[in-house]
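1. I would like the atomic coordinates for the input below:
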Amino acid sequence: MKRVMKLLAVALMLLVFVGCSSDEALTTIRVAEVTRSIFYAPQYVALELGYFEDEGLEVELQTIAGGDKVMIALLSNNSDIGLVGSETSIYVAAQGAEDPIINFAQLTQTDGTFLVARAENDHFSFSDLAGETFLGQRKGGMPQMVGEYVLKEHGIDPETDLELIQNIDFANIASSFLAGTGDYVQLFEPTASQFVKDGNGHIVASFGEESGNVPYTVFMAKESFLAEHEDAVLKFTRAIYRAQQFVESNEPEAIAEIVQPFFVETDGELLTSAVARYKAQGSYANNPLLEQASWEQLKTIMSKAGELPADIDYEELVNRQFAEQVLDE
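-> As a prediction, the model looks like this:
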């Protein structure tokens, strides 16, 4: 009996040792996402299905509301990788950053917002916004710039043809509309679908469909971090690509079920509806490569919104090597 107990004790010690060794072998990557959104479904798929662990990475996910705050986290080394709109990297570079923020893996490739009307309108036209109150997103952010770009493409001047409200914090936009502010509002999923389900609004247009492909949400890091941690960044990109392929090839119901733990307060049917909308309009990039044409469209949108601080070349702020390598594997 004593011999058996000794063997069990040794076995237990070996199990503990192996477990500790496995944990110690993981490389920690601190990722700051600009918001928690079903728009970022591939990231949550990679986390939930263990794709990062398969690559020897332990991802610590932080939600830091606001693109400017994500940039501060990166520049101050409080985060390693940011998931945010590419426009933020242009803003930082235009200020003469010695260690610029570099885009290396694209996650979403269209705008993720929808135009929600307070009143039902089965024959909506953007000209219907003339003279109305439009509750938009934060000035200088991609949602607002895309919103203004789309309005102008349809002959609506957001400064003169309607009442534009853009001084409400992102977290309070939906509640402000519910409280009676605005005739139209620009919302992400699943909030837009929740409004429809509750009878508080009607989705009449997709800004993603109207604006074309842009590097809307991208993984980025300081240039020095990419240089010093090439192996880890490559592994990170490989895990993201694997998740992108999963999202590309699976049904919305399956994707929604996997990411549900990240949205415990959201109904599963709403998550499924949101994923289906994003898949249908091609919002989820099916690979991490940020193409130059999308970068040029981003600058066009920023320029027309009067928010492009400098015409910075694609090669200066986009690193293709990690995406190209995982695509070649």
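2. for the rest of this, base every contact and every neighbour count on C-alpha atoms.
-> Noted.
3. which residue is nearest the middle of the protein?
-> The residue lying closest to the centre of the chain (C-alpha atoms, centre = their mean) is T217, at 4.2 Å.
4. wait, doesn't that residue sit right on L107?
-> Yes. Contact criterion C-alpha atoms under 8 Å: T217 and L107 qualify, at 5.7 Å.
5. would you do the same for the sequence below? I want to compare the two.
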Amino acid sequence: MSPSKKHTAGRVPPHRMGGMSRLGSVLGVAALAFALASCGTPAAAPPGQGGGSDSNGGDAAATKVTIGVGGQTLLTYLPTTLADQLGYFTDEGLDVDLQDLQGGSKALTAMLGGSTDVTSGYYEHTIQMQIKHQPIEAFVDIGLSSGLALVVSPKNEDSIKTVGDLKGKNVGVTAPGSSTDMFLKYLLVKKRDKTSDASVSAIGAGSSAVAAVENNQVDAAVMLEPDISVLAKRLGKDPAIIEDVRSTDGLQSVFGTDAWPSACLYAQTDWLKKNPETAKKLAHAVAKALAYANTHTGAEIAAKMPEKFSAGDKALYAAAIDNVKVTYSKDGVFPEDGLKAVLDTQRVANPEVGDKKIDLSTTYTNEFVKG
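-> You can find the predicted model right below:
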């Protein structure tokens, strides 16, 4: 589908990735205790209608919008909170309530059940829900990389050098079925043609993930920032990393693309049909936050974020933002080649998707962010 796709009757009316440099670990300050969450999808999402804040089902009553965030302190979702902190939602005439649901699966479930209107979650959920006949649509892109890395625990640095060395090993992921789990399964299939070569343990994210790797409770783990930087600080050195998609080179090596859309705003298609102006305002506010993030330093961005997000260490928080912000979209527009790369990943890693027919044109739109 081209970026200029037009919604037909009954659908929403009409409305790249910049260079990414390799992200180095952030050292030299005390460790952060970030309360992060996985980006998974529920095994079975409950049926639901549009969000509950618009009782009339249309824009006339939709200035109040509830957004469920899949782990608000996770840096991949920072632009959503930044838009709120900078007053961009208010500037658009919206009264936005951000709810930190501390997990992508919880945020998705809340939206499907009617507790929230919109989710700040991962794009891949739109593909997974199409299989379950729950039409949801992403309408502004936030991240152009999942920001994941496969990290080796200290005791295994000499014995685990490749994905092939994970046979019979215990690998930590945030949660089964999460984006971290899908990433591991994808690597195992691509590198060894099997997903059963390694066992999986749920280690969460934040301090629990850091402790699991640092204390060799797992042999390796799929981790995100700022956890990787915190681990480096605690170890006193950069951890050994097998695969890393926090850079253009890494994305090309693993997925064969320069972009792999991850964090975004998505909503049920029915909600978007009823609230096109609200969706447009949300998309514009997040796009402005992305522009701010791409033109300001980590320290400047950190100064705008809630104080508790830095966990008492603003310097390390700012440095982590500097590293991660290169993975943010420049304009909120979904790149078509990246969307296909996400689908290809799901076909390999997710048996529920497999070779089933997927219509990518119904999983996203650029009309609101461009309108």
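6. give me the nearest residue to the residue nearest to the centre of structure 1, chain neighbours excluded.
-> G85 (4.4 Å; C-alpha to C-alpha, 6 or more residues apart in numbering).
7. next: R118 of structure 1.
-> Leaving aside its chain neighbours, R118 of structure 1 sits nearest to G201 (4.7 Å; criterion: C-alpha to C-alpha, 6+ apart).
8. E163 of structure 1 against I156, yeah?
-> No. Judged on C-alpha under 8 Å, E163 of structure 1 makes no contact with I156 at a distance of 11.4 Å.
9. still on that earlier bit, gap between the residue nearest to R118 of structure 1 and A65 of structure 1?
-> For G201 of structure 1, the distance to A65 of structure 1 equals 25 Å [C-alpha to C-alpha, to the nearest Å].
10. of those two, who's got more company?
-> Neighbour count, other C-alpha atoms under 10 Å: between G201 of structure 1 and A65, G201 has more, with 23 against 15.
11. which residues in structure 2 form strands?
-> 64-69, 95-100, 118-122, 136-141, 149-152, 170-173, 199-202, 220-223, 241-244, 263-268 (DSSP state E).
12. where in structure 1 does the last one fall?
-> By that I understand strand 263-268 of structure 2. Alignment of strand 263-268 of structure 2 against structure 1: residues 217-222, by TM-score structural alignment.
13. same question, the first one
-> Mapped onto structure 1 using TM-score structural alignment, strand 64-69 of structure 2 covers residues 28-33.
14. now that stretch: buried residues?
-> Residues of stretch 28-33 of structure 1 classed as buried: 29-33 (neighbour count, 16 or more other C-alpha atoms under 10 Å).
15. once you drop chain neighbours, what's closest to V65 of structure 2?
-> Sequence neighbours aside, V96 is the residue nearest to V65 of structure 2 in space, at 4.8 Å (criterion: C-alpha to C-alpha, 6+ apart).
16. what's the match for the one you found in structure 1?
-> By TM-score structural alignment, V96 of structure 2 lines up with V59 in structure 1.
17. can you add distance to A211 of structure 2 and give the strands of structure 2 back as a markdown table?
-> Output for those, formatted as a markdown table (distance: least, C-alpha to C-alpha, whole Å):
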| stretch | distance to A211 of structure 2 |
| --- | --- |
| strand 64-69 | 25 |
| strand 95-100 | 23 |
| strand 118-122 | 25 |
| strand 136-141 | 32 |
| strand 149-152 | 13 |
| strand 170-173 | 11 |
| strand 199-202 | 13 |
| strand 220-223 | 11 |
| strand 241-244 | 17 |
| strand 263-268 | 25 |
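18. most neighbours per residue, which of the ones you listed?
-> strand 118-122 (a mean of 30; mean count of other C-alpha atoms under 10 Å).
19. elements contacting that strand?
-> Identification of packing neighbours for strand 118-122 of structure 2 by 3 or more C-alpha pairs under 8 Å, 6 or more residues apart in numbering; DSSP states H and E yields strand 64-69, helix 104-112, strand 263-268.
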